[in-house]
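Q: Show me how the following folds:
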Amino acid sequence: MWMTRVLSASLLMLGAAAAPAVADSSPSPSASGDSAAPAAAGTSFRTATEIEQGRTATANGSAGDYLYWSFPADSGQRPTVKATVKLPETHAAETWQVDVYDGLRRRQSCQYGAQTRTAAAGAASVELTCVLRTVRAWSEQWANDPLPGTYYVRLTVTDLTTGDLGLPVDTELRVDSKDIGGAAAVDGSLAEPLVPGIAVRSEAQESQSESGDASDSAVLSSIEPDDGWSSGWWSDRWVWTAIGGVLAALAGIGGYALTRGSGRPSRVPPGA
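A: Presented below is the predicted three-dimensional model:
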């Protein structure tokens, strides 16, 4: 009976500790069409428009243009990029594609989603989706795993007729992430996130500290997660590890209680 009470109390305590971690892992909803979201897109990697996750960015362009955005992604997140292209009333069939690159400008493959779609003639719009792999805190140099840092989104048309080239289009882009938690935890982390210009800034800051100059150095991408980089160091992995340890200790105590006997001396046979 006492073992049951101890086990129940331990599970209740660990469940209460795990509740905040589970609540933090769910993404917070954000209304689309936020007035603070950018209403333009860049035309190259260097001029990519910075956007925050959870906000819908809009841009006007022409069929045939390359449209670029950038967003930050931290370890443990699995970003989902959704793009919508509103087409003119009259047009022929055309194919649109959305590509995602990391801070090293390595093209990242989509885990699933319609990355390329063909809009039929006269279609009002086309929707594209790219769900990336989970961002890892560390990876081998030869691997192409997604790592913490800046990610670039490129939206363009890959197949259209000459008569439709240059027709005006309206685009919407939104990036949301799911926090995978301890399931994606690895032993290791990057010294710095893959943000263009951050290494140059670090070297400049060191030289400035030696010379006494406190002026800031330019960084090509200044946007970062709300809680800073590597904000997901705490995950449910810690909670479940603690639960496993407590259950193992209780199992050991229970096994000992069942096998140690009553503690009374053994019965001496008559005539001994």
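
Q: going forward, measure contacts between C-alpha atoms and count neighbours the same way
A: Noted.

Q: Helices of the stretch 101-250 of the chain, start to end?
A: Listed in chain order, the helices of the stretch 101-250 of the chain (DSSP state H, counting those that start in this stretch) span 198-211, 236-259.

Q: Let's have the ones you listed in TSV, adding distance to Thr161 and mean neighbour count.
A: Shown next, in TSV, are the helices of the stretch 101-250 of the chain (distance: least, CA to CA, whole Å; neighbours: other CA atoms under 10 Å):
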stretch	distance to Thr161	mean neighbour count
helix 198-211	42	14
helix 236-259	52	14
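
Q: Nearest to His91, out of those?
A: helix 198-211 (43.7 Å; CA to CA).

Q: Please compute how far the closest one lies from its chain's middle.
A: Here helix 198-211 is found 29 Å from its chain centre; the criterion is CA atoms, centre = their mean, to the nearest Å.

Q: So which other helices or strands are in contact with that helix?
A: Using 3 or more CA pairs under 8 Å, 6 or more residues apart in numbering; DSSP states H and E as the contact test, no helix or strand touches helix 198-211.

Q: Go ahead and name everything in contact with that helix.
A: Glu192, Ala214, Ser215, Asp216, Ser217, Ala218, Val219, Leu220 (CA atoms under 8 Å, 6 or more residues apart in numbering).

Q: what's the neighbour count on the residue lying closest to Thr56 once chain neighbours are set aside?
A: Leaving aside its sequence neighbours, Thr56 sits nearest to Arg174 (CA to CA, 6 or more residues apart in numbering; 4.6 Å). Arg174 has 22 neighbours, counted by other CA atoms under 10 Å.

Q: Following up with a second sequence; could you model it the same way so I can compare the two?
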Amino acid sequence: MRCTRVLSAALLAVGLAAGTAAADSSPTPSPSGSGDAPTRAGTSFRTATEIEQGQRATASGSTGDYLYWSFPADAGERPTVKATVKLSDQHTAQTWQLDVYDGLRRRQSCQYGAQTRTAAAGTASVELACVLRTVRAWSEPWADDPLPGTYYVRLTAVGLQASDLGQPVNAEVRADAKHIGGPAAVDGSLAQPLVPGVAVKSAQQDGDAADGSKKHAVLSSIEPDGGWSSHWWSDRWVWSGVGAVLAALAGIGGYALTRGSGRPSRVPPSA
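A: The predicted structure is shown next:
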């Protein structure tokens, strides 16, 4: 009876842990409204148009332009960037490329996805995608791991012919992220996310300005819902707790099985 109770408690703990882990790894919800979606793109890193995760951004441009957007990505997230380029009716073969850079402007490699595609002559559109590696909360200085902060998206055509330069195009970009959870957790965190200008402070930051407000010279104003490191909960905590509970239950069960009834058997005296 006691062993049955121990087994039932262990199965309940494992079930709760599995449910929490599944909920923790669910995709990040996307904003439902699209009325404020950006309709233009920047032409450099400094002028990149800010977009939220799950927000669809559009822009009009010309072949040969560099189109830039930026979005936030927090620790434990695996960002996915997708782009669709609608081409003009008359064009030769064009190769389009989607690049993603982190807050230090380091080009991040894609785990999978069609980062570069060639549209044959007369093709109406071309679709690109890049699934980044999971963003880590901390990394060695020499490593090239994705870190929390602002990420830049650059969309452009490469190797264009002279006849295709300046042709009108329409681009559509969307950035999403899936929270990975415990498997991506590390022991450490950055002091500040890699947001351009986050360490630049005005002379009046420590005191009130003339209008009673505090000024911060931050070049990027976007951040994840709930702030940076909003995914402070990790299913690693759950599995660690489950392991401790199972170890304790195993010890109790082993002791109950080996101690016997607790009363020594009486041996009848010999005749």
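
Q: about what we covered before: right, and the helices of the stretch 101-250 of the first structure - which one's nearest Ala31 of the first structure?
A: Closest approach to Ala31 of the first structure among those (CA to CA): helix 236-259, 27.9 Å.

Q: Which strands or helices does that closest one pack on?
A: Using 3+ CA pairs under 8 Å, 6+ apart, helix 236-259 of the first structure sits against helix 2-25.

Q: Enumerate the positions of the helix it packs on that are buried.
A: Ser10, Ala18, Ala21, Ser25 (16 or more other CA atoms under 10 Å).

Q: ok, now stretch 64-75 of the second structure?
A: Applying 16+ other CA under 10 Å to stretch 64-75 of the second structure flags Gly64, Leu67, Tyr68, Trp69, Ser70, Phe71, Pro72, Ala73, Asp74, Ala75 as buried.

Q: What is the corresponding segment of the first structure for the helix or strand hosting the third one?
A: Read it as Tyr68 of the second structure. Assigned by DSSP states H and E, Tyr68 of the second structure belongs to strand 67-73. Counting by TM-score structural alignment, strand 67-73 of the second structure lines up with residues 67-73 of the first structure.

Q: distance from that stretch to the second structure after superposition?
A: Stretch 67-73 of the first structure: mean distance to aligned residues in the second structure after superposition is 0.3 Å, counting by mean CA distance after the TM-score superposition for the first structure.

Q: Can you give the contact residues for that stretch?
A: So stretch 67-73 of the first structure is contacted by 41-45, 47-53, 61, 79, 135, 148-156, 175, 223-225 (CA under 8 Å, 6+ apart).

Q: can you pull out the strands in the second structure?
A: Using DSSP state E, the strands found in the second structure span residues 49-50, 56-62, 67-73, 77-86, 94-101, 107-108, 110-112, 116-119, 125-132, 149-158, 168-179.

Q: for the third one, the distance to its chain's centre please.
A: I take that to be strand 67-73 of the second structure. 13 Å.

Q: And for Lys178 of the second structure, the neighbour number?
A: 17.

Q: wait, doesn't it sit right on Asp24?
A: No. In this structure, Lys178 of the second structure is not within contact of Asp24 by CA atoms under 8 Å, at 9.8 Å.

Q: Please report how far Leu11 of the first structure lies from Gly244 of the first structure.
A: Shown here: Leu11 of the first structure relative to Gly244 of the first structure, a distance of 11 Å by CA to CA, to the nearest Å.

Q: got the contact list for the residue positioned nearest the centre of the first structure?
A: Geometric centre of the first structure, nearest residue: Gln77, 2.2 Å, by CA atoms, centre = their mean. Counting by CA under 8 Å, 6+ apart, Gln77 of the first structure touches Thr134, Val135, Ser177, Lys178, Asp179, Ile180, Gly181.

Q: Tell me the spacing between it and Ser109 of the first structure.
A: 15 Å.

Q: for Ser139 of the first structure, same thing?
A: Distance from Ser139 of the first structure to Ser109 of the first structure, by CA to CA: 16 Å.

Q: Then Pro270 of the first structure?
A: Applying CA to CA, the value for Pro270 of the first structure to Ser109 of the first structure is 82 Å.

Q: Of the two, which one has the most company?
A: Ser109 (17 against 5).

Q: Now do the contacts for that one.
A: Shown in contact with Ser109 of the first structure (CA under 8 Å, 6+ apart): Val100, Leu132, Arg133.

Q: what about the first one, how many neighbours?
A: When you say that, I think you mean Val100 of the first structure. With other CA under 10 Å as criterion, Val100 of the first structure counts 23.

Q: Can you report how many residues lie near Tyr112 of the second structure?
A: There are 12 residues near Tyr112 of the second structure, going by other CA under 10 Å.

Q: Also Leu160 of the second structure?
A: Close neighbours of Leu160 of the second structure, defined as other CA under 10 Å, add up to 15.

Q: Just list the residues touching the residue nearest to it when sequence neighbours are not counted, thanks.
A: Counting by CA to CA, 6+ apart, the nearest residue to Leu160 of the second structure once its immediate chain neighbours are dropped is Gln94, at 6.4 Å. Counting by CA under 8 Å, 6+ apart, Gln94 of the second structure makes contact with Thr118, Ala119, Ala120, Ala121, Ala157, Val158, Gly159, Leu160.

Q: Go ahead and confirm the third one touches Ala93.
A: Yes. Applying CA under 8 Å as the test, Ala120 of the second structure and Ala93 come out as touching, 4.5 Å apart.
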